[in-house]
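Asks: Provided below for reference: sequence and predicted model.
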Amino acid sequence: MNTAKIVLATLLALALGAGAFVWSGIYNPGADNPHWKLTYAVMETTRERAIEQHASTLSVPANLNDPQLILKGAGQYAAMCTSCHLAPGMQDSELRPGLYPQPPDLSKVSVDPREAFWVIKHGLKMSAMPAWGMSHDDATIWSMVAFLQKLPGMTAEQYKEIVAKAPPDEDMGPMDDNSLPTSDGHTHSGHMHADD
């Protein structure tokens, strides 16, 4: 009986302490103030395992190598993704340095198709990754996944060529050279999504 009271008192003290911490406002939520290394490691592991688990039941379409699907995905990527995830030849954007956690540079890393689809569709809490599934159908999201399979290793010139050939899409703004990397490797105005 004594042990139960000690456990209960400890749990109550922890709950009150956590409540006082939350209510105090002393936690700094600024994106320019990184988490402790342990906190970051726990959050990263939790996120990665959750994405793996949720994406594991998805079936990858057989047509991910379809050139037309890849072209559509190139246009979508140029319109919606480069400000955060960059493109070949881009070294930075105006938005990216202020993001925490820092999004992966998808022009340099390969991503699992199922995990990419799940993240694009559902987004990620407490990050700048939106849930594109709220405004885009699965076929469009798979086109972006198809393009992502080709993106790593693509040169800046190859990227510009494929984006220039991308089909027009009613949910994207006009395709112009403003979102393509400049000679200094930066972009100063990304494609605007029609909803933006």
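Replies: All right, it came through fine.
Asks: CA only for contacts and neighbour counts going forward, please
Replies: Noted.
Asks: how long is stretch 32-42 from one end to the other?
Replies: 19 Å (Cα to Cα, to the nearest Å).
Asks: who's in contact with it?
Replies: Contact with stretch 32-42 is made by Gly98, Tyr100, as judged by Cα atoms under 8 Å, 6 or more residues apart in numbering.
Asks: For that stretch, buried residues please.
Replies: His35 (16 or more other Cα atoms under 10 Å).
Asks: With stretch 131-149 instead?
Replies: 131-133, 140-149.
Asks: Return the residues in contact with the most centrally placed residue in the chain.
Replies: Geometric centre of the chain, nearest residue: Met129, 4.2 Å, by Cα atoms, centre = their mean. Shown in contact with Met129 (Cα under 8 Å, 6+ apart): Ile120, Gly123.
Asks: again, only using 6 Å
Replies: By Cα atoms under 6 Å, 6 or more residues apart in numbering, Met129 lies in contact with Gly123.
Asks: Kindly report the same for Ser93.
Replies: Ser83, His186, Thr187.
Asks: want to throw these into TSV with neighbour count and distance to Asn33?
Replies: What follows is those, written out as TSV (neighbours: other Cα atoms under 10 Å; distance: Cα to Cα, whole Å):
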residue	neighbour count	distance to Asn33
Ser83	23	21
His186	19	25
Thr187	24	25
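Asks: just checking, which of these belong to strands?
Replies: Using DSSP state E, the subset of those located in strands is His186, Thr187.
Asks: Against that first model, consider the following:
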Amino acid sequence: MKQWLIPVTVFAGIAAVGVAYIYAGIYDIAADKPHWPITTKILETLRQRSIEIRAADIEVPELETPRLVLQGAGEYAAMCRGCHLAPGAEESAIRLGLYPKPPDLSEVRIDPKLAFWVIKHGIKMTGMPAWGRSHDDDTLWAIVAFIRKLPEMTPQEYQDITAKAQAGEETTHMGTPGNAQDGHTH
């Protein structure tokens, strides 16, 4: 018997079982049922490493300018708050239905390179859209500038800056100045 026959047979058997498993519909894909722990670990590692590799060479611009942070506040209020919350905000209806649940950006700090890449390109099979299809890089960097400040804000500071941003028409939501409403756009 040839040495290659055993590994090829084992591989073919595993592939056949995998195909049968997929077509049998055994795995519950419902968003209200969590993945198996091993599936979660694999998907989280895949997501994390994929983003890290692709974001590694991104050059971060100056993010501390008040105008950029203010613009980002309006964009965040219009496009991100429903899923990623705000200081003092309760769970939103959309967040309760998402799996995996998006991070609460009022409580976590995210590397600016990683945040920019995710905002621009989105993440497949999650609720995170690719905002780079409808927004320029300057607008996306404004959002990054704002989310860097978000964890240190009080609920009142959040309300003040987003009200100021929306009143001053600092947003370019979907390419139209001043069109930042509290609607959910994805």
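Replies: Received, thanks. Not measured: the values here are computed from a predicted model.
Asks: Give me the TM-score for these two chains.
Replies: The TM-score (TM-score structural alignment, normalised by the length of structure 2) is 0.91; 180 aligned residues with a Cα RMSD of 1.6 Å.
Asks: so which of the contacts of Ser93 of structure 1 comes closest to Pro168 of structure 1?
Replies: Ser83 (19.9 Å; Cα to Cα).
Asks: Tell me how far that closest one lies from Phe21 of structure 1.
Replies: 35 Å.
Asks: what does Ser143 of structure 1 give?
Replies: Counting by Cα to Cα - Ser143 of structure 1 and Phe21 of structure 1 are separated by 45 Å.
Asks: Check Asp138 of structure 1 too.
Replies: In terms of Cα to Cα, Asp138 of structure 1 sits 42 Å off from Phe21 of structure 1.
Asks: now do Arg114 of structure 1
Replies: 39 Å.
Asks: between those two, which one's more packed in?
Replies: Arg114 (20 against 12; other Cα atoms under 10 Å).
Asks: Throw the contacts of Ser93 of structure 1 into JSON lines and include distance to Gly153 of structure 1, thanks.
Replies: Formatted as JSON lines, these follow (distance: Cα to Cα, whole Å):
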{"residue": "Ser83", "distance to Gly153 of structure 1": "19"}
{"residue": "His186", "distance to Gly153 of structure 1": "18"}
{"residue": "Thr187", "distance to Gly153 of structure 1": "19"}
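Asks: the strands in structure 1, which residues?
Replies: So, for structure 1 - with DSSP E - the strands run 92-93, 186-187.
Asks: With distance to Arg47 of structure 1 as extra columns, can I get these in TSV?
Replies: As requested, the strands of structure 1 are exported to TSV (distance: least, Cα to Cα, whole Å):
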stretch	distance to Arg47 of structure 1
strand 92-93	25
strand 186-187	29
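Asks: Check the offset of the longest helix along structure 1 from the chain's centre.
Replies: Secondary structure assigned by DSSP state H gives helix 2-24 as the longest helix of structure 1. Centroid separation for helix 2-24 of structure 1 versus its chain: 37 Å, with Cα atoms, centre = their mean, to the nearest Å.
Asks: which residue ranges form the helices in structure 1?
Replies: Going by DSSP H, structure 1 shows helices at 2-24, 37-55, 67-80, 82-85, 113-122, 138-150, 156-165.
Asks: buried set for the last one?
Replies: Going by neighbour count (16+ other Cα under 10 Å), the buried part of helix 156-165 of structure 1 is Ala156, Tyr159, Lys160, Ile162, Val163, Ala164.
Asks: Packing partners of the longest helix of structure 1?
Replies: Here helix 2-24 of structure 1 touches no other helix or strand, going by 3 or more Cα pairs under 6 Å, 6 or more residues apart in numbering; DSSP states H and E.
Asks: distance from that helix to structure 2 after superposition?
Replies: Superposing on structure 2 and averaging over aligned pairs (mean Cα distance after the TM-score superposition for structure 1), helix 2-24 of structure 1 comes out at 1.1 Å.
Asks: equivalent range in structure 2 for that helix?
Replies: Using TM-score structural alignment, the residues of structure 2 aligned to helix 2-24 of structure 1 are 2-24.
Asks: circling back: and the helices of structure 1 as a markdown table, adding distance to Pro104 of structure 1?
Replies: Converted to a markdown table, those look like this (distance: least, Cα to Cα, whole Å):
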| stretch | distance to Pro104 of structure 1 |
| --- | --- |
| helix 2-24 | 30 |
| helix 37-55 | 13 |
| helix 67-80 | 14 |
| helix 82-85 | 6 |
| helix 113-122 | 12 |
| helix 138-150 | 12 |
| helix 156-165 | 18 |
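Asks: Can you tell me which of these is nearest to Pro101 of structure 1?
Replies: Comparing the helices of structure 1 by Cα to Cα, helix 37-55 comes nearest, at 9.0 Å.
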